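A.B. asks: structure of the sequence below:
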Amino acid sequence: MFTGIITAIGTVGEARQQGDTRLRIACPYDTARIDIGASIACSGVCLTVVERGEGWFAVDVSGETISRTVPGQWSAGRRLNLELAMKLGDELGGHIVTGHVDAVGTVAIRDERGGSVHLEIDAPAGMAPFIAGKGSITVDGVSLTVNAVNDLPDGTARFALNIIPHTAEVTTLGALRVGDVVNLEIDVLARYLKRMQSLQG
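C.D. replies: This next block holds a predicted model:
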């Protein structure tokens, strides 16, 4: 379980096939303190540490995960938002994040507004019912508040976000451009509410 508060940016240094894809990710963490078997969210994807060394850790990424996340995300040189799994008693600074990507969205609009980065992201139709203004959403592992959401004629949804300078600096979101794709995870509470509504209906 995670909170969507990014604590480091890592870089994929090596990606090799050995059944699944084994990634070696360079990071600023004290990796001696990371247990083998620990969970780390990598741009919103919960992955298990299978090796570690000074300044790096390795994870295995399955074909299923690759098929459901941003294309090219798991290639050498890619920068990833990192978050260690929360411990019981940790401050919940963002919202409850599972590290299970629901869909991939596309940046439709990016501009500067009052020093912050304004983003509008198109989400697929299947996600539209779960996105609400002032609700929470996870974008590439970052917990964010939806400023507004517009339902488009084709059933998809376009939602707006404000990325403050601090968030833009300490995550990969500040570098996003129009046309870039991002991992999306809906608020787990919205997921359960939708399920309850469907059973009642």
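A.B. asks: going forward, measure contacts between C-alpha atoms and count neighbours the same way
C.D. replies: OK.
A.B. asks: now for residue 175: which residues touch it?
C.D. replies: Shown in contact with residue 175 (C-alpha atoms under 8 Å, 6 or more residues apart in numbering): residue 168.
A.B. asks: shouldn't residue 25 be within a strand?
C.D. replies: Yes. Counting by DSSP: H, G, I helix; E, B strand; the rest coil, residue 25 falls inside a strand.
A.B. asks: relative to residue 35, how far out is residue 87?
C.D. replies: 13 Å (C-alpha to C-alpha, to the nearest Å).
A.B. asks: next one: residue 43
C.D. replies: In terms of C-alpha to C-alpha, residue 43 sits 20 Å off from residue 35.
A.B. asks: higher neighbour count, these two?
C.D. replies: Neighbours were counted for residue 43 and for residue 35 using other C-alpha atoms under 10 Å; residue 43 has more, 30 against 13.
A.B. asks: this one as well, want them side by side:
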Amino acid sequence: MFTGIIQSVGRIGKIEPRGGDTRLSIQVGKLDMADVQLGDSIAVNGVCLTAVRFDQQSFDADVSVETLRVTTLGSLHVGAPVNLEKALTPTTRLGGHLVSGHVDGIGEVISKKEAARAWQYTLRAPQAIKRYIAQKGSICVDGISLTVNAVHDTDFELTIVPHTQNETTIAHWQVGTQVNLEVDLLARYLERLLQAGGDEIRDNSLTTALLTRAGFITGQP
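C.D. replies: Sure thing, here's the model as predicted:
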């Protein structure tokens, strides 16, 4: 699990094809590797990868055919910047939102404009995941925990403050840039709850009683 708060912008150091899949070597930049162990998870542009070799400057990770198919990792080139975050610990501050590192789809930047000192971006999501994206809700874009400002069918808007722009790969986004999208975990589980509700929610009603029985509400108000 991750928080979506980027700890370093690294770069792709080497791309090595291996029998259909790929091994990436990633230069970690300012990421502190002192507490990393073999087999640890590190999010790379929002994709949870396993460190199979590491030192203080870089780590290697194998990327499966499936991951190459459903994320943007397969389109990266040597030297490409990537967002990095180590897996959270029980003492980690949850400054963003809970992120699994499992990408739901690939989005695309369709507009970019200045908004005072910030930047406003419009992204287009795949049709299959648009129902999970809510105004003022959270979404993970290339591993970055961001707040959705507005939603228009499959398009959604983000306002990026200067710090986030400068400390992540967002500084490199242009119209046409493809990005990894992961929707909010709560949206996934709520949909599953609705699907499992059977006759209780066929009229699309979501009651306090149903949420209580499902364990989403506990105790007394």
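A.B. asks: about what we covered before: need the residues touching each of residue 87 and residue 35 of structure 1.
C.D. replies: Here residue 87 of structure 1 and residue 35 share no contacting residue, scored by C-alpha under 8 Å, 6+ apart.
A.B. asks: what about the helices in structure 2?
C.D. replies: Assigned by DSSP state H, structure 2 shows helices spanning 65-70, 162-167, 185-196, 208-213.
A.B. asks: how about the ones you listed, which one is nearest residue 4 of structure 2?
C.D. replies: Closest to residue 4 of structure 2 of the helices of structure 2 is helix 162-167 (C-alpha to C-alpha; 11.4 Å).
A.B. asks: how close does that closest one sit to structure 1?
C.D. replies: Aligned to structure 1 and superposed, helix 162-167 of structure 2 gives a mean residue distance of 0.3 Å (mean C-alpha distance after the TM-score superposition for structure 1).
A.B. asks: residue range for that helix in structure 1?
C.D. replies: Counting by TM-score structural alignment, helix 162-167 of structure 2 falls onto residues 165-170 of structure 1.
A.B. asks: how far does that stretch sit from the chain's center?
C.D. replies: Its chain's C-alpha centre and that of stretch 165-170 of structure 1 lie 15 Å apart, by C-alpha atoms, centre = their mean, to the nearest Å.
A.B. asks: ok, stretch 148-164 of structure 1 next?
C.D. replies: 17 Å.
A.B. asks: can you name the residues that contact the equivalent of residue 72 of structure 2 over in structure 1?
C.D. replies: In structure 1, residue 72 of structure 2 lines up with residue 70, judged by TM-score structural alignment. Residues near residue 70 of structure 1 by C-alpha under 8 Å, 6+ apart: 104, 181-183.
A.B. asks: again, only using 6 Å
C.D. replies: With contact set as C-alpha atoms under 6 Å, 6 or more residues apart in numbering, residue 70 of structure 1 has these partners: residue 182.
A.B. asks: and what of residue 179 of structure 1?
C.D. replies: Neighbouring residues of residue 179 of structure 1 by C-alpha under 6 Å, 6+ apart: 106-107.
A.B. asks: and the spatially closest residue to residue 30 of structure 1 that is not a sequence neighbour, how far from residue 16 of structure 1?
C.D. replies: Closest residue to residue 30 of structure 1 apart from its sequence neighbours, by C-alpha to C-alpha, 6 or more residues apart in numbering: residue 55 at 6.9 Å. Remark: distance between residue 55 of structure 1 and residue 16 of structure 1 (C-alpha to C-alpha) = 19 Å.
A.B. asks: likewise for residue 178 of structure 1?
C.D. replies: 30 Å.
A.B. asks: could you do residue 99 of structure 1 as well?
C.D. replies: 23 Å.
A.B. asks: those two: who's more crowded?
C.D. replies: Taking other C-alpha under 10 Å, residue 99 of structure 1 and residue 16 do not tie; residue 99 has more neighbours (26 against 14).
A.B. asks: alignment lookup: that one to structure 2.
C.D. replies: In structure 2, residue 99 of structure 1 lines up with residue 101, judged by TM-score structural alignment.
A.B. asks: list the buried residues for the match of helix 162-167 of structure 2?
C.D. replies: Burial within stretch 165-170 of structure 1, assessed by neighbour count using 16 or more other C-alpha atoms under 10 Å, is assigned to 167-168.
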